[in-house]
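[1] Sequence first, then the predicted structure:
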Amino acid sequence: MTEDPRTDAVSQQYDRWEYPPPVQDLEAWAANGHWDWFDPSWSHRIFWPDQEYRPDLDILIAGCGTSQAAACAFMNQGARVVAIDVSRSALNHEQYLKTKHGLDNLELHLLPIEEVSALGRDFDLIVCSGVLHHMADPLTGLRALGRCLRTDGVLAVMLYAKYGRIGVEILESVFHDMGLSRDEASVRLVKDAIAVLPPDHPASSYVRVARDLLSDGGLVDTFLHARQRSYTVAECLDLVGAAGLVFQGWFHKTPYYPHDLFPPGSTLPSVLSKLPDAKLWSVMERFQTTNATHYFLACRPERPMEQYAVDFSDPGALDYVPLMRTACRLSGDEIFLRGVQLKLNPAQLPFVQRVDSRRTIREICGSVAQLEGFSGRGDAQIQEFGHKLFEALWRLDFLAMALRTDSTD
């Protein structure tokens, strides 16, 4: 007999060890520069490249935790936000935030993902971040979510990535064999072990940068979890397909492309460029093994691909409209994103300076062609250069691409 998700070890863990650490004030949270990656007020053009932001979305936060749903309702006050979770304490804090900020657009339910059909609703956007990999049967959960997704809707998912968590899984196995559980004494022992971790241990690089480990709840969630698994690229794609959905694309693309990884003269880029996307992504996650999370989007197979597909091999790619992604900014000749910066050379800079969320790549290239220093180059040469530059910045997550519609004219 399957254990009730409302009372199993996972729900008991989150009732005792709050995670993520609960936000106490959403106004202060937003004012201090925090955001949620899957918040449509920031990322709508990644979900729907062919549409402007719609304030009246129906949104489901599946596994809302302590604050995610309230933050979404706060940032999207014209939307109707429904939140489900199996942790009563998490929902209690969501209720606190709902009351504190007067979030009449937020609805809360103690409900497992497997039973989401009980809501009798369908949604434009379903966010399920860091939840499916804790379920007894992730496929059952994803199928249930897919059934309440609208035809043109988007399902935004985060799953643990296998290769970036190898060190974490090694330590998990160590703590399991030591007989640790989810109590205060075990948490103290985990802290002691991390403090003496050799610098060359596979978990050391993760421990150095993981802000989650600053809280006891984060330590329990990372190293002492009641149930979790991690996924390769191929397993993510298989999970989406088995759920009857279509893989829309990576929300964070950087880990899955080669960029400038290889030295000049290497033949590897040429070989990699001939691989189909799924194979390339799989190869690159094994080259670049630090990525610990897969952020991706899925949709229903009935949704027309031309509404969401961004494909730089398409001749129509010059009609894409580049726009800066959340927290991305250009300062001088450098472009910044989440502590990452890229210095642009004099040939690249004029193209990025003309990104205004309105002009197409073709129009930007035409404007650059009028500049002194570019007039000697033909239109085709400038367009080829701009095409490659914008594809590279899109793959590096500095830019998103809007599909040209009447609303972007």
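    Cool, got the structure.
[2] CA atoms for contacts and neighbours, from now on please.
    Noted.
[3] Might you report the residue contacts of residue 174?
    By C-alpha atoms under 8 Å, 6 or more residues apart in numbering, no residues touch residue 174.
[4] Whatever helix or strand it lives in: which residues count as buried?
    In this assignment (DSSP states H and E), residue 174 forms part of helix 166-177. Under the neighbour-count criterion of 16 or more other C-alpha atoms under 10 Å, helix 166-177 has 166, 167, 168, 169, 171, 172, 175 buried.
[5] closest to residue 88 among these?
    Distances from residue 88 to the buried residues of helix 166-177, taken as C-alpha to C-alpha, are shortest for residue 172 (26.2 Å).
[6] Distance of that closest one relative to residue 71?
    Remark: distance between residue 172 and residue 71 (C-alpha to C-alpha, to the nearest Å) = 31 Å.
[7] what about the strands in the stretch 201-350 of the chain?
    In the stretch 201-350 of the chain, the strands defined using DSSP state E, counting those that start in this stretch lie at 246-250, 293-299, 321-324, 329-331, 334-337, 340-343.
[8] could those strands go into JSON lines alongside mean neighbour count and distance to residue 41?
    Output for the strands of the stretch 201-350 of the chain, formatted as JSON lines (neighbours: other C-alpha atoms under 10 Å; distance: least, C-alpha to C-alpha, whole Å):
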{"stretch": "strand 246-250", "mean neighbour count": "19", "distance to residue 41": "18"}
{"stretch": "strand 293-299", "mean neighbour count": "23", "distance to residue 41": "16"}
{"stretch": "strand 321-324", "mean neighbour count": "24", "distance to residue 41": "14"}
{"stretch": "strand 329-331", "mean neighbour count": "15", "distance to residue 41": "17"}
{"stretch": "strand 334-337", "mean neighbour count": "16", "distance to residue 41": "18"}
{"stretch": "strand 340-343", "mean neighbour count": "13", "distance to residue 41": "23"}
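[9] Flag every buried residue along the helix or strand just after the helix holding residue 174.
    Per DSSP H and E, the first helix or strand lying C-terminal to helix 166-177 is helix 184-195. Going by neighbour count (16+ other C-alpha under 10 Å), the buried part of helix 184-195 is 186, 187, 190.
[10] So what's the gap between helix 184-195 and the chain middle?
    On the basis of C-alpha atoms, centre = their mean, to the nearest Å, helix 184-195 is displaced by 30 Å from the centre of the chain it belongs to.
[11] With stretch 102-110 instead?
    Its chain's C-alpha centre and that of stretch 102-110 lie 24 Å apart, by C-alpha atoms, centre = their mean.
[12] got the contact list for residue 86?
    So residue 86 contacts 5, 6, 7, 11, 63, 110, 111, 112 (C-alpha under 8 Å, 6+ apart).
[13] Then residue 20?
    Applying C-alpha under 8 Å, 6+ apart to residue 20 gives the contacts 65, 66, 67, 212, 217, 218.
[14] which SS state does it fall under?
    Look at residue 20: counting by DSSP: H, G, I helix; E, B strand; the rest coil, its state is coil.
[15] residues making contact with stretch 45-58?
    So stretch 45-58 is contacted by 40-41, 44, 76-82, 122-125, 154, 251, 297, 307-308, 400-405, 407 (C-alpha under 8 Å, 6+ apart).
[16] give me that answer again for 7 Å
    If you take C-alpha atoms under 7 Å, 6 or more residues apart in numbering as the criterion, stretch 45-58 is touched by 44, 76, 78-81, 123-125, 154, 307-308, 400-405.
[17] ok, second structure coming up, stack it against the first:
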Amino acid sequence: MEDTVTEAVRKQYEAYSYPPPIEDAEKFLRKWGPLTCDPKFAGIQLWPEGRPRQDLRILCAGCGSSQAPLIALNNPDCSVLGIDLSETSLAHSNRLRDRHGLANLELRQMSLLDVGELNRSFDLIICTGVLHHLPNPDAGLKALAEVLDPSGSMAIMLYGKTGRAGVYLLQDILRRLGAGQNAEGLAMARELLKFVPSHHYLISTTGKLPNDLAEDAGIVDMLLHPQDRAYSVPEIMEFVETAGLIFFGWSDNALYCADRFLSGEMLERVLALPAAEQWAVIDNLTVLNSRHDFFVRKPHNMRFLTRFDTDDFLSYVPLVRSGVRLAGDVNSLILTRASLEGEVVTPISKSDALLLEQADGKKSIAQILSHSLSTGGEPEQRTNFARAVFERMWRSGHLLFGRSNS
């Protein structure tokens, strides 16, 4: 059964390359910037303690038509291996490799379930939009975990259960109608989309049909796929733990931030819950997340997790996330930035702002407090004030944290 499903998935991506191929990786990066899983973009999230080496060994597991070339182009000192089931997708990647002279990129047609046969280990494994298409995602993640270096990190994207409710309702309709991955099935899907009402789950969070449904490959991938599943937050936590890994953080905390969507007594109640429970509440409440982007590592790296329940946070080195802007006036200050699901706006006080303006990615929180003129009072009061401010900014995704070597 598993081989049958895997073969059906392979044939789909042979016939309908997805994501759509790109012709020029340099133009793509100039227009859109690095991928969110790129170590140049997410390095501090992947390795708060500092990346293990400059010449990273990177595996793009299920690299599709362009992911591996984009990573290789943007990280010329690193060696990148892209693997995929689809010969068509690899052909697109190979053209990009030739066009840009990517000597650091290797491409192979193979299943990620067979990565152990490579007899290699990797400092970074990128697997986005792949595991949820396997008949047995648990086996896929375990296979990747076995080739992850002890100091390595993994960037994963899985479909989100709350944000894809409408997708699965339409998938069910098309299965009942017998729609296949052919011209007739595509025509049937396009005809069905004409009748989707504005209050349907497929539309309601955005006000319009998803952009992916404008092209045949997108319709096939979203509505006619032979195998996909989606995950709730608790299911992600179980998925990661079952593979013997630890959840190491979201790509953007703002999508799971209680402060952003709640206030008053309800916010206090939710913030009293463990972090994973907070994330589950917000995911269920907002139904924003059609995808979950996150990082995982091996258990002995748990000491590098970001947490604020001890004074160890004083050794963290705060860095303001790219794109964050201070706006408003002295009586009504806000931090604002764009995110995957809309603008993130966070009110802050003048005292907060004076503390945050010293977050330069070089000084630890302890060093900031020792030189700060922004807060008076006893050392314990200053520490608790800093804890509250930096934790709230972390929950909102405005701040990232490295680790001080001192």
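    Yes, it's here. Note that the coordinates shown come from a computational prediction; the quantities given were computed from them, not determined experimentally.
[18] TM-score of the superposition?
    With the length set by TM-score structural alignment, normalised by the length of the second structure, the two chains reach a TM-score of 0.90; 396 aligned residues with a C-alpha RMSD of 2.3 Å.
[19] rewinding a little: now the two most distant members of the contacts of residue 86 of the first structure.
    7 and 63 (14.8 Å).
[20] Summarise which helices and strands the longest strand along the first structure is packed against.
    Longest strand in the first structure by number of residues (criterion: DSSP state E): strand 149-160. On a contact count with 3 or more C-alpha pairs under 7 Å, 6 or more residues apart in numbering; DSSP states H and E, strand 149-160 of the first structure meets strand 123-129, strand 293-299.
[21] what's the closest non-adjacent residue to the residue positioned nearest the centre of the second structure?
    Nearest residue to the geometric centre of the second structure (C-alpha atoms, centre = their mean): residue 293, 2.0 Å. Leaving out its chain neighbours, the residue that sits closest to residue 293 of the second structure by C-alpha to C-alpha, 6 or more residues apart in numbering is residue 157, at 4.4 Å.
[22] Number of residues surrounding the one you found?
    Residues near residue 157 of the second structure, counting by other C-alpha atoms under 10 Å, number 19.
[23] how about it, what does it touch?
    Residues near residue 157 of the second structure by C-alpha under 7 Å, 6+ apart: 127, 128, 129, 291, 292, 293, 294.
[24] List the residues that contact the last one.
    By C-alpha under 7 Å, 6+ apart, residue 294 of the second structure lies in contact with 155, 156, 157, 249, 250, 251.
[25] Kindly report the same for the fifth one.
    With contact taken as C-alpha under 7 Å, 6+ apart, residue 292 of the second structure is in contact with 157, 158, 159, 160.
[26] what residue of the first structure takes the place of it?
    With TM-score structural alignment as the criterion, residue 292 of the second structure lines up with residue 294 in the first structure.
[27] what do you get for the first one?
    Structural alignment (TM-score structural alignment) places residue 127 of the second structure against residue 128 in the first structure.
[28] Once you drop chain neighbours, what's closest to residue 124 of the first structure?
    Once flanking residues are discounted, residue 124 of the first structure sits nearest to residue 153: 4.3 Å by C-alpha to C-alpha, 6+ apart.
[29] What separation is there between that neighbour and residue 52 of the first structure?
    When distance is defined by C-alpha to C-alpha, residue 153 of the first structure is 14 Å away from residue 52 of the first structure.
[30] Neighbour count: the two, which is higher?
    For residue 153 of the first structure versus residue 52, the count of surrounding residues by other C-alpha under 10 Å is larger for residue 153: 23 against 13.
[31] That one against residue 298, yeah?
    No - assessed by C-alpha atoms under 7 Å, residue 153 of the first structure is found out of contact with residue 298, at 8.8 Å.
[32] what's the mean deviation for the helix ranked longest in the second structure versus the first structure?
    Ranked by number of residues, the top helix in the second structure under DSSP state H is helix 379-395. Compared with the first structure after fitting, helix 379-395 of the second structure has a mean deviation of 2.8 Å; criterion: mean C-alpha distance after the TM-score superposition for the first structure.
[33] so that helix versus strand 316-320, what angle?
    Helix 379-395 of the second structure and strand 316-320 are oriented at 50 degrees to each other (axes from the mean of the first three to the mean of the last three C-alpha atoms, to 10 degrees).
[34] buried residues in helix 379-395 of the second structure?
    382, 383, 385, 386, 387, 389, 390, 391, 392, 393, 394, 395.
[35] need the contact list for the last one.
    Neighbour list for residue 395 of the second structure: 253, 254, 257 [criterion: C-alpha under 7 Å, 6+ apart].
[36] Residue 71 of the first structure sits in which helix or strand?
    Here residue 71 of the first structure, judged by DSSP H and E, is contained in helix 68-75.
[37] isn't residue 323 of the second structure right up against residue 337?
    Yes - assessed by C-alpha under 7 Å, residue 323 of the second structure is found in contact with residue 337 at 5.5 Å.
[38] quick one on the thing from earlier: any chance of the strands of the stretch 201-350 of the first structure in JSON lines, plus distance to residue 268 of the first structure?
    Output for these, formatted as JSON lines (distance: least, C-alpha to C-alpha, whole Å):
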{"stretch": "strand 246-250", "distance to residue 268 of the first structure": "23"}
{"stretch": "strand 293-299", "distance to residue 268 of the first structure": "24"}
{"stretch": "strand 321-324", "distance to residue 268 of the first structure": "28"}
{"stretch": "strand 329-331", "distance to residue 268 of the first structure": "31"}
{"stretch": "strand 334-337", "distance to residue 268 of the first structure": "27"}
{"stretch": "strand 340-343", "distance to residue 268 of the first structure": "23"}
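[39] wait, which of those is closest to residue 138 of the first structure?
    For those, distance to residue 138 of the first structure was read as C-alpha to C-alpha. The smallest value, 14.7 Å, belongs to strand 293-299.
[40] That closest one vs the second structure, mean deviation?
    Strand 293-299 of the first structure sits 1.7 Å off on average (mean C-alpha distance after the TM-score superposition for the first structure).
[41] before we move on, the earlier item: just give me which of the contacts of residue 86 of the first structure are shared by the second structure.
    For the contacts of residue 86 of the first structure, the contacts that are reproduced in the second structure, applying both residues aligned by TM-score structural alignment, their matches' C-alpha atoms under 8 Å, are 11, 63, 110, 111, 112.
[42] Highest neighbour count among those?
    Within those, residue 63 tops the neighbour count with 25 neighbours, counted by other C-alpha under 10 Å.
[43] Please name the residues that touch residue 38 of the second structure.
    Residue 38 of the second structure sits in contact with residue 71, where contact means C-alpha under 7 Å, 6+ apart.
[44] now with 10 Å?
    If you count contacts by C-alpha atoms under 10 Å, 6 or more residues apart in numbering, residue 38 of the second structure has them with 46, 67, 70, 71, 72, 74, 75, 124, 126, 155.
[45] is it true that the third one touches residue 94?
    Put plainly, it is residue 70 of the second structure. No - in this structure, residue 70 of the second structure is not within contact of residue 94 by C-alpha atoms under 10 Å, at 11.6 Å.
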